[in-house]
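[1] Predicted structure and sequence below. I'll ask about it afterward.
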Amino acid sequence: MSIFETVKAIRKTKGDTPAQILTLILLVIFLTSMFFTGALKLNDCPAEPFIPKWLLVMGIFGLLRLLVSQVCNRMVDDDEENCCQGACECMLEVFLFAWFVAGSVWVFRTYGDVSYTKDSENYCERPLFRFSFVIQLGTYILMGSSLCCCCMFGCMAAIMDD
């Protein structure tokens, strides 16, 4: 039995763990804050008008991705193949990745020139820009940490097999 089959079997018998529920709640709060920050500050960054739009769209589609995943997982039996669910999730993931890359370009391109004084040509409201910057930087740190952990566990597994 593979590790994925074991996890599926445990999840099927025990349901969601408190850690999974807490993670889901925190993710919903985070994505909702992205949505509302982008919506409320839509015209507050003339230096790069796409930054608030990036937050707004990322929040909406992130929430949609969670909703599709949760609803489909509750409705479809684990043994049943759902091609439509997989295709929807894949399209959403590809879109979210592409939108994240676009947001990276907009945020990091503006980083050196941004001004927090309203009279400036490169004005962007401080909380809006910093929130976007922290999201980008935090995501890159998490991706890098995850990659390092995967490599470390892969190397440990290879050593243990020998």
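    Everything's here; your move.

[2] contacts and neighbour counts: CA atoms only from here.
    Noted.

[3] buried sites along whichever helix in the chain runs longest?
    Identified as the longest helix of the chain according to DSSP state H is helix 126-161. For helix 126-161, the buried set under the neighbour-count rule, 16 or more other CA atoms under 10 Å, comprises 128-129, 132-133, 135-136.

[4] Comparison target, given below:
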Amino acid sequence: MLCCHDAAPPPSYDSVVEQIKQAKKDSDGHVDFVKTCCGILIGSGLFNKKKELGDKEKKLGVGPEQLIINCFVIAWFIAGSVWVYRTYDDWQSSNSTLDNYCNPTLYYFSFWIITISYIGLGLLLVMCLTTCIAMCICGEDE
């Protein structure tokens, strides 16, 4: 079993920057440079979420309680999306005693927050796919 406590501390910021600069000089192209940079960053421990506090190390990663909270938030977002989009044509704001009453400000705020969140996720997905396609195309030219 790999123990994280016995590992050497990650290199300083300056040495990582110097390694990336050297990788840029030595790379055969953009794809090779990205691969080398990923190896440098992963190997340097920049993705290792630990912070030293005196003699103790405190893990800042995702614990089981944070995982449960994240799952709850995702489930709540999905349930809220279903509730808001399901009532798109069926809600009314004139009679507050009816079951399908909703305050218009609340409904439109919820609708647009959820819609903007989905638009943002879609744009992020398109940017990632575009980047992957561009890297594949640039990699074939070399």
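    Structure's in. What do you need? This is a predicted model, so every value here is computed, not measured.

[5] Any idea what the TM-score is?
    TM-score for the superposed pair, counting by TM-score structural alignment, normalised by the length of structure 2: 0.55. Supporting figures: 97 aligned residues with a CA RMSD of 3.2 Å.

[6] ok, back up a step: export the buried residues of helix 126-161 of structure 1 as a markdown table, with columns for distance to A19 of structure 1.
    Below are the buried residues of helix 126-161 of structure 1 laid out as a markdown table (distance: CA to CA, whole Å):
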| residue | distance to A19 of structure 1 |
| --- | --- |
| L128 | 30 |
| F129 | 31 |
| S132 | 26 |
| F133 | 27 |
| I135 | 22 |
| Q136 | 24 |
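
[7] where exactly do the strands run in structure 1?
    Shown for structure 1, no strands are assigned by DSSP state E.

[8] Against F35 of structure 1, how distant is the residue nearest in space to the middle of structure 1?
    Residue closest to the average C-alpha location in structure 1 (CA atoms, centre = their mean): G62, at 6.4 Å. The gap separating G62 of structure 1 from F35 of structure 1 is 9 Å, by CA to CA, to the nearest Å.

[9] go on, L24 of structure 1?
    16 Å.

[10] Looking at these two, which has the bigger crowd around it?
    With neighbours defined as other CA atoms under 10 Å, L24 of structure 1 and F35 compare such that F35 has more, 23 against 14.

[11] quick one: contacts for the more buried one?
    55-60 (CA atoms under 8 Å, 6 or more residues apart in numbering).

[12] In structure 2, which residues correspond to the longest helix of structure 1?
    Counterpart in structure 2 of helix 126-161 of structure 1, with TM-score structural alignment as the criterion, is residues 104-139.

[13] with structure 1 superposed, average distance for the matching stretch?
    Averaged over the aligned pairs, stretch 104-139 of structure 2 sits 0.9 Å from structure 1 after superposition, using mean CA distance after the TM-score superposition for structure 1.

[14] One more: stretch 65-81 of structure 2?
    Taken over the aligned residues, the distance from stretch 65-81 of structure 2 to structure 1 averages 1.6 Å (mean CA distance after the TM-score superposition for structure 1).

[15] to the chain's geometric centre, what's the distance from that stretch?
    With CA atoms, centre = their mean, to the nearest Å as the basis, the distance from the averaged C-alpha position of stretch 65-81 of structure 2 to the chain average is 15 Å.

[16] same check, this time on stretch 56-65 of structure 2
    Here stretch 56-65 of structure 2 shows a centroid-to-chain-centroid distance of 18 Å under the convention CA atoms, centre = their mean.

[17] Next, the distance between the ends of that stretch.
    21 Å.

[18] ok, so what distance separates the counterpart of A79 of structure 2 in structure 1 from I51 of structure 1?
    Structural correspondence for A79 of structure 2 with respect to structure 1 (TM-score structural alignment): A102. Going from A102 of structure 1 to I51 of structure 1 by CA to CA gives 10 Å.

[19] Neighbour count for those two, which is higher?
    When neighbours are counted by other CA under 10 Å, A102 of structure 1 and I51 differ, and I51 comes out ahead with 28 against 14.

[20] And that one, what's its match in structure 2?
    Under the alignment defined by TM-score structural alignment, I51 of structure 1 is left unpaired in structure 2.

[21] is it true that I51 of structure 1 touches V105?
    No: the pair I51 of structure 1 and V105 does not pass the contact test of CA atoms under 8 Å, sitting 9.8 Å apart.

[22] list the contacts for A23 of structure 2?
    By CA under 8 Å, 6+ apart, the residues touching A23 of structure 2 are 33, 36-37.
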